[in-house]
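[1] coordinates for the following, if possible.
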Amino acid sequence: MAVTEEFVTEVFRGLEKGDGAAFFEHVAENVDWTVEGTHPLAGHYHSKADFVSGTFAKLNKVLPHGAQLMLQHLLVKHDWAVVELRSLATAKNGFRFDNRYCWVVHFKGKIIDQVRAYLDSAMVARLFAENPG
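    So this is what the prediction gives:
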């Protein structure tokens, strides 16, 4: 069964509302998630737990109100979605973390089982350099 734009929008609504748990209900425990780039969040994660600890947990230490991700654009074809997101967050030191993301997401049924995420590596590196853990 192919996913729809309406379904993917609903899945990402949790992130928009700051409810990561609602979003991650739609992510497989053994998700294959690659964060591209050369920055502190980059890596190849082989589970939901590894991805959360390697990215969102680190971001929560430097972004007091979380990443504040907003869906900007969405393309859906069959079991794939290309999702453009924008972060509207502010770091502990006041740095405006206005980052843009592109996630290429694969759904197995109604569950995300693969993601390739692209973002501004330099901005992430600056975020962590200016806001030490």
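[2] every contact and neighbour count from this point should use C-alpha atoms.
    OK.
[3] what are the ranges of the helices in this protein?
    5-16, 20-24, 48-54, 56-62, 121-130 (DSSP state H).
[4] tell me how many other residues crowd Asn99.
    Neighbour count of Asn99, defined by other CA atoms under 10 Å: 18.
[5] contacting residues around the residue lying closest to Arg13 once chain neighbours are set aside?
    Leaving out its chain neighbours, the residue that sits closest to Arg13 by CA to CA, 6 or more residues apart in numbering is Phe23, at 7.4 Å. Residues in contact with Phe23, defined by CA atoms under 8 Å, 6 or more residues apart in numbering, are 11-15.
[6] measure Phe23 to Thr4 for me?
    Separation of Phe23 from Thr4 (CA to CA, to the nearest Å) stands at 16 Å.
[7] just Val62 next, same as before
    Shown here: Val62 relative to Thr4, a distance of 34 Å by CA to CA.
[8] thinking again about what came up before, make CSV out of the helices of the chain and add distance to Leu85.
    Formatted as CSV, the helices of the chain follow (distance: least, CA to CA, whole Å):
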stretch, distance to Leu85
helix 5-16, 9
helix 20-24, 14
helix 48-54, 17
helix 56-62, 15
helix 121-130, 15
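[9] sequence B follows; please return its structure for comparison with A:
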Amino acid sequence: MTPWMSLAVRLQAVALCLMLSTNTVSASQAADQNTNTDLVRQAFTNWQQGQGTAFDLLAPDATWTVSGSSPVSGVYNSKSDLIERAVRPITARLATPISPTVQSIVAEDDVVVVLWKGEAMALDRKPYNNTYLWHMTFKDGQITEVNAFLDTYVLNDLMRRVDPVR
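    From the prediction side, this is the model:
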């Protein structure tokens, strides 16, 4: 075998190894992506059935950003902070829990994006219906970061119109 052929064979072997390792990483990423999507789908199903919420997937130190300009818009640096300063003020104005209906779930790598509609009855007996898009980053089966988008006009109306239950 000539030195050039030997080099060509070695290069082919290296290329084959790189290709196989890339496919392994891709397969691993695809498995994580499917697992994360399944976790989100199951959390929303549980929520719909009154057996928890999607917030159950949050890591304790997750960062949650609510977009827009509403009384709860801003950055929350932990699950407990989000629940205390955003979720509770909203749910305190509702006569029924928010019932979610998933419109779509899209995933890529460690990110899952869910578009969903939430319906509830406010304490003043008027409906609270909103549309949400949550861009969630996962690590080890938990959500570590969320960018949440929603109709802040609808949320502002609820927050202004309804006095919370104390």
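[10] how far away is the residue nearest to Arg13 of structure 1 from Val8 of structure 1?
    For Phe23 of structure 1, the distance to Val8 of structure 1 (CA to CA) stands at 10 Å.
[11] give me the number of residues near the aligned residue in structure 2 for Glu84 of structure 1?
    Following TM-score structural alignment, the counterpart assigned to Glu84 of structure 1 within structure 2 is Leu115. Leu115 of structure 2 has 17 neighbours, counted by other CA under 10 Å.
[12] just give the number of residues close to Gly18 of structure 1.
    Each residue near Gly18 of structure 1 was counted by other CA under 10 Å, and the total is 16.
[13] need the contact list for Val66 of structure 2.
    Here Val66 of structure 2 is in contact with 72-75, 147-149 (criterion: CA under 8 Å, 6+ apart).
[14] quick check: the aligned partner of it in structure 1 vs Gly133 of structure 1, distance?
    In structure 1, Val66 of structure 2 lines up with Val35, judged by TM-score structural alignment. Per CA to CA, Val35 of structure 1 is found 20 Å from Gly133 of structure 1.
[15] for structure 2, what's the longest strand?
    Scanning structure 2 for the longest strand, with DSSP state E as the assignment, gives strand 127-139.
[16] next, the buried residues of that strand.
    Buried residues in strand 127-139 of structure 2, counted by 16 or more other CA atoms under 10 Å: 128-138.
[17] and what of stretch 43-57 of structure 2?
    Here stretch 43-57 of structure 2 shows 43-45, 47-48, 53-55, 57 as buried, counting by 16+ other CA under 10 Å.
[18] gap between the two ends of that stretch?
    Using CA to CA, the end-to-end distance of stretch 43-57 of structure 2 comes to 8 Å.
[19] tell me the contacts of Ala42 of structure 1?
    Residues in contact with Ala42 of structure 1 (CA under 8 Å, 6+ apart) are 34-36.
[20] now do Ala59 of structure 2
    78-79, 142-144.
[21] by neighbours, which of those wins?
    Per-residue neighbour counts (other CA under 10 Å) across the contacts of Ala59 of structure 2 peak at Ile143, which has 27 neighbours.
[22] alignment lookup: that residue to structure 1.
    So, by TM-score structural alignment, Ile143 of structure 2 is matched to Ile112.
[23] tell me if I'm right that its match and Val27 touch.
    Yes: assessed by CA atoms under 8 Å, Ile112 of structure 1 is found in contact with Val27 at 4.6 Å.
[24] as a markdown table, the contacts of Val66 of structure 2 with distance to Ala13 of structure 2 would be great.
    Below are the contacts of Val66 of structure 2 laid out as a markdown table (distance: CA to CA, whole Å):
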| residue | distance to Ala13 of structure 2 |
| --- | --- |
| Val72 | 56 |
| Ser73 | 54 |
| Gly74 | 52 |
| Val75 | 49 |
| Asn147 | 44 |
| Ala148 | 46 |
| Phe149 | 48 |
